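*Asks:* below are the sequence and a predicted model for it; my questions follow.
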Amino acid sequence: MLRLLAGEAARRFGGRAAVVTGSASLSFADLDRFSDQVAAGLAHRGTRIGDVVVLALPDGPEFVICYLAAAKIGAVTAGIGVERLGLLTGLDPAIVITAPSVLPPLSGLDVVTLPIDRGRRSPHLYDPVRLTGLRRPEPPPPPFPPDPARPVVITFTSGRTGPPKGVVFGNRQLEAIRAHGAGLRWGTGDARLVPHPLGQLGFATRLPVILQTGRTCHVVAEWTPDAVLRVLREHKIGVLQGTPHQLSRILDLREELPELSLILSSGAPATPALIRTLRTRYGVPVCNRYICTEAGLGLGTRPDDPDEDAEFSVGRPRGSVNVSIRDAEGRALPAGDHGEVLLRSEAVMSGYVGRSTDHAVFAKDGFIRTGDRGYIDHTGRLHLVGRVTRKPA
């Protein structure tokens, strides 16, 4: 799936920037070409369908190139970045791709260290010398038969309620996310600054949408309010997205953003006061979004919804996403009653790493238990009121 989308994106968008980090830019054409060459390199080193490729890389073009390259040969990408290196335990990777000074010496693993501190031929174009040691200037292996169940990417839960868990998404889930986010449209994506690490759900499972819509992703080496404002202004980006904490820190700078047209809050509950303040300060619609990692897709208010929707709710279920509120025994509750929030769609994860099913998370009818507590009001809006308290086993 990603292989086909990358090729079509290269054909349609060519020299348009796919990933921008600082002053360097990687085009859609080069993303497809270099990921082909890295795919050839991975295959040459013995990486096969179903093998796990760990990316212990900082956010940037190399991360995206290697993720796409692994998908092109049917391997499974696990992006752990450079801050959560403990996630490497339990993944049993066929290969680990990293950068200088990120990992300690690892015995028994095939580790490739990319010289990402090199490559200065042009201050504006991506230099493939940064892929030295992995890239081979030859075609990748031929395409393999499609398989909706084949795993593609592993992302991780936040670890706020226990040790982080590896969540597996395959072609079926990525296709559902692509259909939900892009449908039949090509080339309609506006430029965005990515607010979270590339290995997390927001980028790792949305790459099909990014490729199909031709969206330019701006990536900062380290998220800070000053860095975000600088990128938004320099590139005239119209959408500001982040967690409530990130958005609050940007508000604290009291800077104007005249190019802004929309704000998206996600990743944690936002207070009504924050939503109102953002809308008043910048004079643009503010949307409130809700998802849990295991669900793949979630809910969100829309720019044309009444203001109170984003202040007091996370919107209504739309498209293929279903919501159910249930009691401790798993019985569905009527509108207005508080219970656990469950989500269902074709994007629900395949399972956790090392176990395909988990009855503590999956309901019998395919809904996923989020661990969040809420209720649906008489207009169909979902309201969150806290976390579910589990009884000890």
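*Replies:* Nice, thanks for sending it over. Numbering: from 1, shown residues only.
*Asks:* please count neighbours and contacts with C-alpha atoms only from this point.
*Replies:* Noted.
*Asks:* which helix or strand contains the nearest residue to Tyr352 once chain neighbours are set aside?
*Replies:* Closest residue to Tyr352 apart from its sequence neighbours, by Cα to Cα, 6 or more residues apart in numbering: Val167 at 4.7 Å. Using DSSP states H and E, Val167 falls within strand 166-170.
*Asks:* beyond that strand, next helix or strand please.
*Replies:* Counting by DSSP H and E, the next helix or strand C-terminal to strand 166-170 is helix 171-181.
*Asks:* list the buried ones in that next one?
*Replies:* The neighbour-count check on helix 171-181 (16 or more other Cα atoms under 10 Å) flags Asn171, Arg172, Gln173, Leu174, Glu175, Ala176, Ile177, Arg178, Ala179, His180, Gly181 as buried.
*Asks:* gap between the third one and Val353?
*Replies:* What that stands for is Gln173. Gln173 sits 16 Å away from Val353, going by Cα to Cα, to the nearest Å.
*Asks:* same thing with the fifth one?
*Replies:* Here the distance between Glu175 and Val353 works out to 20 Å (Cα to Cα).
*Asks:* same question, Thr47
*Replies:* 19 Å.
*Asks:* out of the two, which sits in the busier spot?
*Replies:* Taking other Cα atoms under 10 Å, Thr47 and Val353 do not tie; Thr47 has more neighbours (21 against 16).
*Asks:* Gly74 is in contact with the more buried one, correct?
*Replies:* No - with contact taken as Cα atoms under 8 Å, Thr47 and Gly74 are classed as non-touching, separated by 9.1 Å.
*Asks:* presented hereafter is structure B, for comparison with structure A:
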Amino acid sequence: MDLTRYLQDLRARQTRARPAGTPHEVVHPLGEITIPEHVEHWAAHRPEHPAIVFRQRTITYRELDELIKRVGGWLSSAGVRAGDRVAVHLPNCPQFVVAMAAALRIGAVHVPVNPMFRGPELAHELRDSGAEVVITADSLLPVLAQVRDETPVREVLVTADPLRGDDLAAPEIPPEAGAASPWADAAAHPPTAVLERDLDALAALNYTGGTTGLPKGCEHTQRHMLYTAASTAGATQQRSDGGFVALCYIPIFWIAGENLGVLGPLVLGGTSVLLPRWDATEVLEAIDRHRATTTVGTVENYLELLDHPRFAEHDLSSLTDPMAVSFVRKLDTEVRHRWSAAVGPGSLLREGAYGMTETHTFDATPYALAEDDMDLRAEPVFCGLPVPGTDIAVVSFETGEPLPLGEEGEIVVRSPSVMTGYWKQPEATARQLRDGWLRTGDLGRIDEHGYLHYLGRNKDLIKVKGMSVFPAEVEILLSRHPAVHSVAVVAASHPEKGQQPVAFVRATDDALDSAALRTWAAEQMATYKVPLVEIVEEFPMTTTGKVRKVELADRAQHLSDEH
């Protein structure tokens, strides 16, 4: 099938299906300017408007703009230049937002790093990115100290643990952590006069796992960031009048959290209400107090809110666009109707969006396509329509040719926010990016209206409470144990986590047992990645010498159920 004719037909169908009030083209509220320039604009035009709310502290746009310039000045004084990578190793807190925007302001590259990482994971991303400056919290210094000598890191800026209180509180820096500067020094530094405006320069390395090894850095620019925020706002009919209030407790080191808790509010001149983690009581209070208009959570999160003993004490009617992610329990009509009955008919619970780190995550949305619950009654998962400016097609896994509507195949995406490539990995880039299209590896179909239906993830990906776990990475980390000969990791379903990684291990030492290896693994990788372990003498193999993981699946499920 000819791709040009395929897209012409598909776009015409999608134009007819697009909800009223949704633009067909992306609209940039302030034009195509950088993220720090957006902050500077709102600081000039609504200086006292809340930009960030964190626990008991509110930071206005005037204060945020000043902090960004001062921290940018500190980074410049520390030798950071355009193109240098700055690792931001923090949980949800205002310092994360300031550090990210400060790096962008001076043309540096933002590298968000998971604060749940153990030493080997942290060392990999610092080495791979080449980050010489790390911004972190004092509670995370011990893990950084373990690996600092193995990395290019020469400067550390450290803030007090955000959960302890004010961000200017003196951090606790143990001697073994090495030299570090307190956040207060950066917050008081003379502001930078530098303002890099190149929207197409490398601006972020967002790391994602893969099927062939350790995480890879997805190269993103500020144009990618800006397009994502603007196209998302258009697709969900958000305005830049200051009324956009995003409650964000999902991690902002995730690119989805970055979109919700950083980019959306700053581009629209709204407010980001950040919480360090999920807490039902805090979420209820924050929605009510700050009149949040949108948030993202699991279906289980919404059910926990509904069952909360103090639910009736809070007014959640401002939450007009609550978004769900169906990681374990799936969103269904029963949950949706229960939510609307409790909160009010103006609060419609829906699935969030289809996307991935490589595309900046928000590629298609079912927003405003819920008449008669058709989005939830359709073949799951119903992803709706591409956001303005994005094309999504379904093609043959084998040939890459577009498939007729209704047929199942590989989902491919082309948009202004698709990554430039994988950092320093041209072969991986060539496999995933072809003629401007990203090969996602996901199974899906497009129906006669042009709606996307997602039918399954890449077969190797494991989802643990929404966190992505790639078997190849776990296998590599486990193989570093001196008594491990070889490893095969597969998924098992789990009633609370969704899925559970299970590792089958051949040992070189008969003394190695599964409990000891699991304990060791907990020191090497984030908790959600730690697998159940079974020691085996041999693997089932194919005639070409590959492990038959399909044959391990039943054993993995039995082990998970038994555990």
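*Replies:* Looks like it arrived, so ask away. As the structure is a prediction and not an experimental result, all values here were calculated from the model.
*Asks:* list the contacts for the aligned partner of Ala56 of the first structure in the second structure?
*Replies:* Matched to the second structure by TM-score structural alignment, Ala56 of the first structure sits across from His89. Neighbouring residues of His89 of the second structure by Cα atoms under 8 Å, 6 or more residues apart in numbering: Pro112, Val113, Asn114, Pro115, Val134, Ile135, Thr136, Ala137.
*Asks:* which strand or helix spans Pro269 of the first structure?
*Replies:* Here Pro269 of the first structure is assigned to no helix or strand, by DSSP H and E.
*Asks:* ignore the last one, Leu240 of the first structure
*Replies:* strand 239-242.
*Asks:* now do Asp554 of the second structure
*Replies:* Going by DSSP H and E, Asp554 of the second structure is part of helix 549-562.
*Asks:* what is that helix packed up against?
*Replies:* strand 484-494, strand 498-507 (3 or more Cα pairs under 8 Å, 6 or more residues apart in numbering; DSSP states H and E).
*Asks:* which residues in the stretch 201-350 of the second structure form strands?
*Replies:* 202-208, 216-221, 245-248, 271-274, 294-298, 321-325, 350-351 (DSSP state E, counting those that start in this stretch).
*Asks:* distance to Thr4 of the second structure and mean neighbour count for those strands - can I get that in TSV?
*Replies:* Listed next are the strands of the stretch 201-350 of the second structure as TSV, based on distance: least, Cα to Cα, whole Å; neighbours: other Cα atoms under 10 Å:
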stretch	distance to Thr4 of the second structure	mean neighbour count
strand 202-208	30	24
strand 216-221	27	24
strand 245-248	38	27
strand 271-274	41	28
strand 294-298	36	22
strand 321-325	33	21
strand 350-351	30	26
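*Asks:* can you lay out those strands as CSV showing distance to Gln95 of the second structure?
*Replies:* CSV is the format used below for the strands of the stretch 201-350 of the second structure (distance: least, Cα to Cα, whole Å):
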stretch, distance to Gln95 of the second structure
strand 202-208, 17
strand 216-221, 21
strand 245-248, 15
strand 271-274, 11
strand 294-298, 21
strand 321-325, 26
strand 350-351, 30
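*Asks:* so which of those strands comes closest to His41 of the second structure?
*Replies:* Proximity to His41 of the second structure (Cα to Cα) singles out strand 271-274 among the strands of the stretch 201-350 of the second structure, at 14.6 Å.
*Asks:* circling back: distance between the strand holding Val167 of the first structure and the chain's centre?
*Replies:* Counting by Cα atoms, centre = their mean, to the nearest Å, strand 166-170 of the first structure is centred 12 Å from the centre of its parent chain.
*Asks:* what of stretch 489-506 of the second structure?
*Replies:* Per Cα atoms, centre = their mean, the displacement of stretch 489-506 of the second structure from the mean C-alpha position of its chain is 22 Å.
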